[in-house]
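Participant: Can you look at this prediction? I've put the sequence above it.
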Amino acid sequence: MTAPGMPQHQIELEEEQIDLSDLRWHDSLVLLVFWLLFSVVFLQFFTRYVLNDSLGWTEEIARYLLIAVTFIGAVMAVRKESMIAVEIFYRWFPRGLRRALQFGVDLVSIIFYGTMAMTCMRLAQRTRQKMVSIEVSKSYVYWGVSICFACMCLLAIWILIKHLRTGTSHLIDPEQPDEPATGSE
């Protein structure tokens, strides 16, 4: 309630629409691994604080599942082109410079993802150590991360081709992210 003569401020909240057409079957993989992580952490909590007899393997497995959620989620973020970017500078640059910067960012991303995939692959090949709590090689963790980086690299190549073909992206033309460019500034 406002006092007479005072301006009345209204806050309008827009309902956020979730576009289910943007979800793919492989997006459910990160959800599955997340629920597996949740189950292991709940089991760890339950056995430690309720039963007062902790299962030793839950902490290590939870750590590796968290790594899996992180990198599988990163693949999903690359596919959706939702990685972090400093967008404020793009607003002040002319369209030609924004296109050049987008091309540079796409190339740097491809080089980074490819380099990390190769580095993780070499690390996985050299790892002979087993996990502490179960008799499984730690190299499987590195192979999984390597596969995720390789998927990110392939998706980044596909995104670069799409940006070159359409001439636009959400950073080049924030108003029309999926439309081909029609004019220049």
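Facilitator: Received, thanks.
Participant: Could you use CA atoms for every contact and neighbour count after this?
Facilitator: Fine.
Participant: on contacts alone, who are the packing partners of the longest helix along the chain?
Facilitator: The residue-count maximum for a helix in the chain (DSSP state H) belongs to helix 95-126. The contact analysis (3 or more Cα pairs under 8 Å, 6 or more residues apart in numbering; DSSP states H and E) places helix 95-126 against helix 139-166.
Participant: quick one, the helix it packs on and helix 95-126 angle?
Facilitator: 160 degrees (axes from the mean of the first three to the mean of the last three Cα atoms, to 10 degrees).
Participant: buried sites along helix 139-166?
Facilitator: Across helix 139-166, burial judged by 16 or more other Cα atoms under 10 Å covers 139, 141-157, 159-160, 163.
Participant: likewise stretch 25-32?
Facilitator: Asp27, Val30.
Participant: One more: stretch 53-64?
Facilitator: Ser54, Thr58, Glu59, Ile61, Ala62.
Participant: any idea whether the fourth one is helix, strand or coil?
Facilitator: Of the three states, Ile61 takes helix according to DSSP: H, G, I helix; E, B strand; the rest coil.
Participant: now it: how far from Ala68?
Facilitator: 10 Å (Cα to Cα, to the nearest Å).
Participant: Overlap of the contact sets of those two?
Facilitator: When Cα atoms under 8 Å, 6 or more residues apart in numbering defines a contact, no residue borders Ile61 and Ala68 alike.
Participant: Nearest the geometric middle of this structure, what residue?
Facilitator: The chain has Ala74 as the residue nearest its centroid, 2.5 Å off, counting by Cα atoms, centre = their mean.
Participant: And the contacts of the helix or strand containing Ile67?
Facilitator: Take DSSP states H and E as the rule and Ile67 turns out to sit in helix 57-79. Outside helix 57-79, the residues that touch it by Cα under 8 Å, 6+ apart are 27, 29-30, 33-34, 36-37, 40-41, 43-44, 83, 132-134, 141, 144-145, 148-149, 151-152, 155-156.
Participant: let's bring in a second one:
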Amino acid sequence: MIVVNKALLLLGWVNDRLSKLGLGIAWILVAVMVATILLQVFMRYVLNNALPWPEEVARALMIWMMALVAAPALRRGDFVAITLLPDSLPRFISGLLRLVLTCFAIAILWILSDISIDFFQRGFRTRAASFNLARAWVYLAMAVCYFTMLFVTIEMALKHLKALVSPEVES
């Protein structure tokens, strides 16, 4: 149990820092995205001279923003969850079910993380359509999203395990 507690402290510290950093950067990306879209609206409808790049830049910024906020949202429980079954089961069975499902999520995120690295590497073969940037830098958002969600999910699994071993501790 000491190992689980130390791992929880370390993962909690890492996930706290990554969440704060990700959320801070995400706010900046949203602001830049809105400015980019407003620039395009001004250029298209006021000056009648649309720029070729704002839609693609705004889409890339939105993808990165989503990648940076996914893990903090998961950690806070902000994703939609169907809890009817776990909530209706006895406490131990419910905790065991939550642990098993969290372990499945870890396996899936591990696979997705691996795939995202390959996708990132292949992204260097193509460029963005409207400006000179390797698509890999947009695709990197997937790896960031999956790895940060993996860290959060491992922390959640350890909390579920700790709750099973020490029932007086809530997860």
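Facilitator: Arrived safely. What you see is a predicted model, and the numbers here were worked out from it, not measured in a lab.
Participant: ok, back up a step: the helix holding Ile67 of the first structure corresponds to what range in the second structure?
Facilitator: Mapped onto the second structure using TM-score structural alignment, helix 57-79 of the first structure spans residues 53-75.
Participant: Would you mind finding the match for Lys130 of the first structure in the second structure?
Facilitator: Checking TM-score structural alignment: Lys130 of the first structure goes with Arg127.
Participant: now its match, nearest residue through space, not along the chain?
Facilitator: Ala134 (4.4 Å; Cα to Cα, 6 or more residues apart in numbering).
Participant: Tell me how far the one you found lies from Val41 of the second structure.
Facilitator: 26 Å.
Participant: List the buried residues for the longest helix anywhere in the second structure?
Facilitator: In the second structure, with assignment by DSSP H, the single longest helix is helix 2-41. For helix 2-41 of the second structure, the neighbour count (16+ other Cα under 10 Å) marks 8, 11-12, 15, 18-19, 22-23, 25-26, 29-30, 32-33, 36-37, 40-41 as buried.
Participant: How about stretch 93-103 of the first structure?
Facilitator: Arg95, Arg98, Arg99, Leu101, Gln102, Phe103.
Participant: same question, stretch 105-125 of the second structure
Facilitator: Buried, per 16+ other Cα under 10 Å, within stretch 105-125 of the second structure: Ala105, Ile106, Leu109, Trp110, Leu112, Ser113, Ser116, Ile117, Phe119, Phe120, Gly123.
Participant: Kindly state which residue of the first structure is aligned to the second one.
Facilitator: When the structures are aligned by TM-score structural alignment, the residue of the first structure matched to Ile106 of the second structure is Ile110.
Participant: contacting residues for the closest residue in space to its match that isn't next to it in sequence?
Facilitator: Nearest residue to Ile110 of the first structure, sequence neighbours excluded (Cα to Cα, 6+ apart): Cys153, at 5.2 Å. Counting by Cα under 8 Å, 6+ apart, Cys153 of the first structure touches Ser109, Ile110, Ile111, Tyr113, Gly114.
Participant: hmm, which two among those are most spread apart?
Facilitator: Ser109 and Gly114 (8.4 Å; Cα to Cα).
Participant: coming back round to it: which neighbouring elements make contact with the longest helix of the second structure?
Facilitator: helix 54-76, helix 136-165.
Participant: Any idea which of these gets closest to Leu84 of the second structure?
Facilitator: Closest among those, using Cα to Cα: helix 136-165, at 17.6 Å.
Participant: ok now the closest one, how far from the chain's centre?
Facilitator: Relative to the mean C-alpha coordinate of its chain, helix 136-165 of the second structure is positioned 8 Å out (Cα atoms, centre = their mean, to the nearest Å).
Participant: got the angle between that helix and helix 54-76?
Facilitator: 10 degrees.
Participant: residues near Thr182 of the first structure, how many?
Facilitator: When neighbours are counted by other Cα atoms under 10 Å, Thr182 of the first structure registers 8.
Participant: do you know how far it is from Gly167 of the first structure?
Facilitator: In terms of Cα to Cα, Thr182 of the first structure sits 9 Å off from Gly167 of the first structure.
Participant: Check Arg91 of the first structure too.
Facilitator: Arg91 of the first structure is 17 Å from Gly167 of the first structure, where distance means Cα to Cα.
Participant: higher neighbour count, the two?
Facilitator: Set Arg91 of the first structure next to Gly167 and count neighbours by other Cα under 10 Å: Gly167 wins out with 16 against 13.
Participant: give me every residue that touches the more buried one.
Facilitator: Residues in contact with Gly167 of the first structure (Cα under 8 Å, 6+ apart) are Arg99, Pro180, Ala181.
Participant: pretty sure the second one is in contact with Thr168, am I right?
Facilitator: It refers to Pro180 of the first structure. Yes: using Cα atoms under 8 Å as the test, Pro180 of the first structure is close enough to Thr168 to be in contact (5.9 Å).
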